[in-house]
Each structure stands twice: as C-alpha cells, then as structure tokens.
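Q: Predicted structure and sequence below. I'll ask about it afterward.
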Amino acid sequence: MLRAAVKLIVTGDDFGYCPRRNQGMAECFLAGGISNVSLLVNGSAVSNAVQLAKRYNIPIGLHANLSEGSPVCTALKEKSSLLNAQGFFHGKMGIRTALAKGLLDMSEVKQELTAQVELFRELTGHLPHHMDGHQHVHVLPEIRNIFAQVLKDYGITYTRIPIEPDLPRCKWIDPPLMAFYQSVEKDSLNTVDVFREHGIRWPDIYIGLSTMGKNMSVANILAAIDNATTAHLLAKEDDSSALPSPRVSLDQGTGSVTIELMTHPGYPSISPVGGCGEGPDDFSQSWERQHELETLKSAELQNHYRTRKVELCAFQDL
C-alpha cells in the first residue's frame, strides 16, 4: 500500500444545533477526536456554541444553512421563495425539489448566505475559517454559483467538495441513502470548475459519507483514509487516470495528503430543545450521534493516528 504523510481535518458539523450536541463536540475536540467545527448560525444554541469555541479555542467555520429551520435575514423571514407554507426552509429534499422546479430566487439565496456570514462575524468576531453547506446545499445547481461568489467576496478560501473516492465499495450503506449520496456526488462533480474559477480550495480528499452514524467505526475510518490516500497517490503518479474527486493540492509540494473527515458527533438532542426553529430532527435525536462521539474519542483510534503518523489539523492551519 502506498503511504504518505496525512494531514487530517476532522470537522464536527451542526455546532449550535442544541446544547447537548455542543457539549459533545466540545468534549470531542478536547479529547482530540475532532479538529474543527462548522457552525449553524440559525441553530437554537448558537450563542452557547460560540462561547464554547471561544473558551476552548476551537477552530470554527460556517455551516451555511438553506434547508432547515428559519432564515437569519430579516427581510426573508415572512415571505421568500426559500420558505415553505409553514414559514421554514423547504427541507433537505424539499429544497432540491423547489430548485428543480425553478421556484427559488437566487437573489434571495445570496441575501441569506450573506446574512449568515455577517451574523457569524458578529458572533465570533472574525470571518469563517472555512464555509460548507448544511445537507450539502452548497453544491446544488445555481446555488453553487452564488455560494462561490459569496466566498470570493469575503475572501473565505476553503470549502468542502463531498466526493468520496471509496464510496462505490461501501455496500453497507442503505440503498435510499446511497442514492442520495450519489446525487450529492454528481452535483459535486459539476461544482468543481465553478469553485476553481472563483479561487476556492478544498482538501485533496473528502470522506464522511461512508463513515456516518452507525457506519462509523475505527476500522471504517482507517480503511477510508488508507483507500482514499492510495487512490490519490496512484492518480498523481498517472496523470491519465481520473480520480472521482477533485485534485486541488494543498500540500504545496510537501508530499503530504490533506483529508477532511466529515462527522456529526454529540449527545443526542432531546425534544423540544434544539433545532433551527422547528425543534430537533430525527437525525439529531438519534443514538448515532453519541456513537460517533465515542468512536472519535476512542483511545484505539487516537493510537492508530499516532502509529500511522496522521496529523490532525484545522482549516486555519492550512
């Protein structure tokens, strides 16, 4: 197996969703399980999250949200193409349906994304170190162009492109979820050129779809890192081969490979506390959130990182 020095960014998504998720992510960071977090500025516990990030010096980025809960832009709170009949965002699949039907006003997408960046800066005192999309909305058609322009306007350099090289072999993923992941990867492939044109960068490799929730284990994380790294190095040796992921090297010739592992650790939300205006969803209330927390904190995983010379870092360290 080909080997390379690995710089691993372990991102905890949905920071700010509820106090229990926040507490778990802070503990996970302090235990070396994650290396940065992605903040939902419309989350019901966003203030608590920001306080924890400041207290423990947790590197923090923006988890741009156009699919769950309420907007932060005042002008869009009562009437907007981004809202359903109940006055909330359309949902993970609802936004995709509305987009496909041509129902979304892209000027309102820009208003909301801009408002979220500004609120992030107001809350934290700085711009995001990175910015990605809740439920992968940032790679959707049309939205990807607005997202890229907002990043360029603010000088936010780093994002996430959710294309996982090893996904086809992951037969353990339930078929409906695999179908969604494949649609996300298709959108992501079509996003690469847009982000490149705007000078946006992302890690060499992304993993996280195959290791989410009940599918997270020490073995699965290590296999995903090894398999993706091997594929990346083979592709670099043979320029005629095409990785299923964008090759935008962050190593500047140092010989290292940079990977982002997307995670969702924390203690499960307990209704009615949490959410982004509608209360916590099933995903956040699941036992799988704590399973991820315990796996990422495990001494076994930490020892493997040290043995394999995997260096945890954050986007701000790149």
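A: Noted; the coordinates are in hand.

Q: going forward, measure contacts and count neighbours with C-alpha atoms only.
A: Noted.

Q: Let's see the distance spanning stretch 144-162 from one end to the other.
A: 13 Å (C-alpha to C-alpha, to the nearest Å).

Q: Could you do stretch 167-177 as well?
A: Note: stretch 167-177 ends 12 Å apart using C-alpha to C-alpha.

Q: Check the secondary structure at the nearest residue to V218 once chain neighbours are set aside for me.
A: Nearest non-adjacent residue to V218, counting by C-alpha to C-alpha, 6 or more residues apart in numbering: L301, 5.7 Å away. At L301, secondary structure determined by DSSP: H, G, I helix; E, B strand; the rest coil is helix.

Q: Please, which helix or strand holds I34?
A: Using DSSP states H and E, I34 maps to neither a helix nor a strand.

Q: OK, contacts around it?
A: Contact analysis of I34 by C-alpha atoms under 8 Å, 6 or more residues apart in numbering lists 9-12, 25, 28, 296, 312.

Q: how much space is there between the nearest residue to it once chain neighbours are set aside and T191?
A: Ranked by C-alpha to C-alpha, 6+ apart and with sequence neighbours excluded, the top spatial neighbour of I34 is V10, at 4.7 Å. According to C-alpha to C-alpha, V10 and T191 sit 22 Å apart.

Q: Let me see the ranges of the strands in the stretch 151-300 of the chain.
A: 205-207, 256-263 (DSSP state E, counting those that start in this stretch).

Q: Need the winner for burial among those.
A: strand 205-207 (a mean of 26; mean count of other C-alpha atoms under 10 Å).

Q: and it, what does it pack onto?
A: helix 218-237, strand 256-263 (3 or more C-alpha pairs under 8 Å, 6 or more residues apart in numbering; DSSP states H and E).

Q: could these go into a markdown table alongside distance to H63?
A: Converted to a markdown table, the helices and strands packed on strand 205-207 look like this (distance: least, C-alpha to C-alpha, whole Å):
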| stretch | distance to H63 |
| --- | --- |
| helix 218-237 | 23 |
| strand 256-263 | 12 |
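
Q: Which parts of the stretch 101-250 of the chain are helices?
A: Shown for the stretch 101-250 of the chain, the helices assigned by DSSP state H, counting those that start in this stretch span residues 106-124, 143-154, 175-189, 192-197, 218-237.

Q: what about Y56, how many residues close to it?
A: 12 (other C-alpha atoms under 10 Å).

Q: same question, L103
A: 12.

Q: And it, how far from H90?
A: L103 is 11 Å from H90, by C-alpha to C-alpha.

Q: Alongside the first one, take a look at this:
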Amino acid sequence: MEKINVCINCDDFGLSPEINLGIFKAIEEGLLGSCSVLMNEQSLADYQKLNSLDIDLGLHFSLTTSNQKVHSPLGLCWSYLTGKTDQTWINQQLTEQLELFRKVFAREPLFIDTHQNIHYLPFVRREVAKQLIKLQTDILRIPVESSSYFSLKKIMYQALFPFENNFIPFWGLGHMGKNFNEQRILNQLEYLKNKNLKYSLWMVHLGNYSEGHFGDSYNQERVNELETLLSLKNKIIDKANLIKFSEIESN
C-alpha cells in the first residue's frame, strides 16, 4: 500500500542551546525534513553546524520571544493598537532577521513561518507577504490543521485564513503538550492516509531541558516531544515516507 509523505518540521531552532541539541539529535536520527530557524546572534556556532547538514531551512520570524519588547501575540496586538509598535517596526524586524539568515546560511530561506503563528494578525501578515514577493515564493505556513480533532483554536485559524493559496496540509497544533502521544500521532497518520493526502507538514517542538537562564513555558513538553518522536521512529516510518520540505507538492 502506498505510504503518505510527511515532512516533519521542527520550530524554534536558535531559541536556546539545549533546544538546539535536541533538534540536532532528531536530525541525526533522520526524522526531520526541515527546521524553522529563529535568528539569534548567540547561536552562531549552532547555525554553522546546522548549515552543514542536509536539511531544508526556513525563517521562523519572531516578534514575541523573551528577549523582545513584547512577549505574546496578545501583547503584540495591544502594542500595535496603542501605537507602541507599527508597520515600520515590524518591517524593520523582519528585514533584520532575513538579513541575518542570509549572512549566516549564505542562502535564502526556503519558506517563512512565524513564532506563535503571529502572522494570523493582519498587520504582521501584510509585512510577511511583502517579503515573500521579494523572495519570489508564496510558501507561508497556514496553521489550518488537516486533522479530525476539534478545538476553538482550529476554528479560529480556519476563520482567519479562509482564502490563502498554496495550501500545504498542516498538522501539529493539536498534537502539542499532553496530546503528543503514540495513539494520537498514529491515528493522525491513518487519518491522512484515509483522506488521500499524499503530502503533509507536521510541526513539532523538540529540545533538551533548558536550565535556569532560559524561561520556556514549553520546556518539559519539548523533552517529551523529542523522546516520544525518537521512540516512534520505526512505527512512523512504517506508515510514512519522511521527506524534506522541498519535496512537498500540493495535494
């Protein structure tokens, strides 16, 4: 029976050294097809190692990490509505992160996505869309899940991204935290096969535990995702061909 094709994309490379180490482990095991990279001057050595590996890379554009002036999508929205941030600032941040990506990796990002999916905010999506035109690509991760589960977040994203082009079947939001477990993951792979979706993009958040200096609300969950993914390697490969992002075709 023909297998489905799944690209496992790990978000947040560059967020901390411990997260980077966990992602490197998954790459070594042949599980990841792409990484979404947060640009952080302190991660230059890890970027050099990542650049030497056979993996597709995209920019994980961020305005809401702990070292930035807003720390959440809600905070970003409030900052924009009260005039503390504007389109010029957002464009400047995106331009700087793209320039650092080019400097470090000596290539263009294959795709752009955003930390905490902040491109659901129209004032962020406008600036990202402009850069995609310059990059001559329309590849932007649309967080509308191809899955059977129900949640308010899923409905919200469906309402916010109703007419986007180049839709790549995506999943992972509904498999975070306690939902990142064997039964739910294997059920999802079966769901994709039954829907005749030949290609899909699976978002994961992997990492080792970050001690002290780094406050990550998803800290322990990253460890669980990494351990679970490694333990399921053979079962996943039985059901799916693991591919690179560049091998995804529209269904």
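A: Great, that's in hand. Computed from a prediction, not measured in an experiment: that's the story for all the values here.

Q: related to what we said a few turns ago, now, of the helices and strands packed on strand 205-207 of the first structure, which is deepest in the fold?
A: strand 256-263 (a mean of 23).

Q: residues in contact with that strand?
A: Under C-alpha under 8 Å, 6+ apart, the answer for strand 256-263 of the first structure is 4-13, 160, 203-209, 212, 225, 229, 249-251, 292.

Q: Check which residues of stretch 158-172 of the second structure are buried.
A: By 16 or more other C-alpha atoms under 10 Å, the buried positions in stretch 158-172 of the second structure come out as 160, 167-172.

Q: How far away from the center of its chain is that stretch?
A: Distance, stretch centre to chain centre, for stretch 158-172 of the second structure: 14 Å (C-alpha atoms, centre = their mean, to the nearest Å).

Q: Translate E28 of the second structure into the numbering of the first structure.
A: In the first structure, E28 of the second structure lines up with L30, judged by TM-score structural alignment.

Q: and its match, what is it in contact with?
A: Taking C-alpha under 8 Å, 6+ apart as the test, what L30 of the first structure contacts is Y56.

Q: roughly how far apart are it and A53 of the first structure?
A: For L30 of the first structure relative to A53 of the first structure (C-alpha to C-alpha), the value is 11 Å.

Q: try P19 of the first structure
A: Taking C-alpha to C-alpha, one finds P19 of the first structure at 13 Å from A53 of the first structure.

Q: ok so, going back, which one of the strands of the stretch 151-300 of the first structure lies nearest to G61 of the first structure?
A: strand 256-263 (12.9 Å; C-alpha to C-alpha).

Q: Can you lay out the helices of the stretch 101-250 of the first structure as JSON lines showing distance to G69 of the first structure?
A: Shown next, in JSON lines, are the helices of the stretch 101-250 of the first structure (distance: least, C-alpha to C-alpha, whole Å):
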{"stretch": "helix 106-124", "distance to G69 of the first structure": "13"}
{"stretch": "helix 143-154", "distance to G69 of the first structure": "18"}
{"stretch": "helix 175-189", "distance to G69 of the first structure": "21"}
{"stretch": "helix 192-197", "distance to G69 of the first structure": "27"}
{"stretch": "helix 218-237", "distance to G69 of the first structure": "31"}
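
Q: For I9 of the first structure, which three-state class applies?
A: I9 of the first structure is classified as strand under three-state DSSP.

Q: Touching, it and G33? I think so.
A: No. I9 of the first structure lies out of contact with G33 (C-alpha atoms under 8 Å); the separation is 10.2 Å.

Q: ok, these two, which is more surrounded?
A: G33 (27 against 24).

Q: That one touches E292, doesn't it?
A: No. Counting by C-alpha under 8 Å, G33 of the first structure sits too far from E292 to count as a contact (9.7 Å).

Q: about what we covered before: identify whichever of the helices and strands packed on strand 205-207 of the first structure lies nearest to V137 of the first structure.
A: Of those, nearest to V137 of the first structure by C-alpha to C-alpha is strand 256-263, at 15.0 Å.

Q: and the closest one, how far out from the chain's middle?
A: 11 Å.

Q: Over to stretch 183-197 of the first structure?
A: 15 Å.

Q: how about the strands in the stretch 1-150 of the first structure?
A: Using DSSP E, counting those that start in this stretch, strands in the stretch 1-150 of the first structure cover 5-15, 36-39, 60-64, 131-133.

Q: a markdown table please, covering those strands and showing distance to S47 of the first structure.
A: Formatted as a markdown table, the strands of the stretch 1-150 of the first structure follow (distance: least, C-alpha to C-alpha, whole Å):
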| stretch | distance to S47 of the first structure |
| --- | --- |
| strand 5-15 | 10 |
| strand 36-39 | 10 |
| strand 60-64 | 13 |
| strand 131-133 | 18 |
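
Q: nearest to M216 of the first structure, of the ones you listed?
A: strand 5-15 (13.3 Å).

Q: quick one: contacts of that closest one?
A: Under C-alpha under 8 Å, 6+ apart, the answer for strand 5-15 of the first structure is 21-22, 25, 33-40, 43, 46, 49, 63, 134, 255-265, 309-315.

Q: State the number of residues packed around the aligned partner of I270 of the first structure in the second structure.
A: For I270 of the first structure, the aligned position in the second structure is E211, judged by TM-score structural alignment. Using other C-alpha under 10 Å, the number of residues around E211 of the second structure comes to 11.

Q: circling back: for the residue nearest to V218 of the first structure, give its distance to G94 of the first structure.
A: 37 Å.

Q: and R308 of the first structure, what does it touch?
A: R308 of the first structure neighbours (C-alpha under 8 Å, 6+ apart): none.
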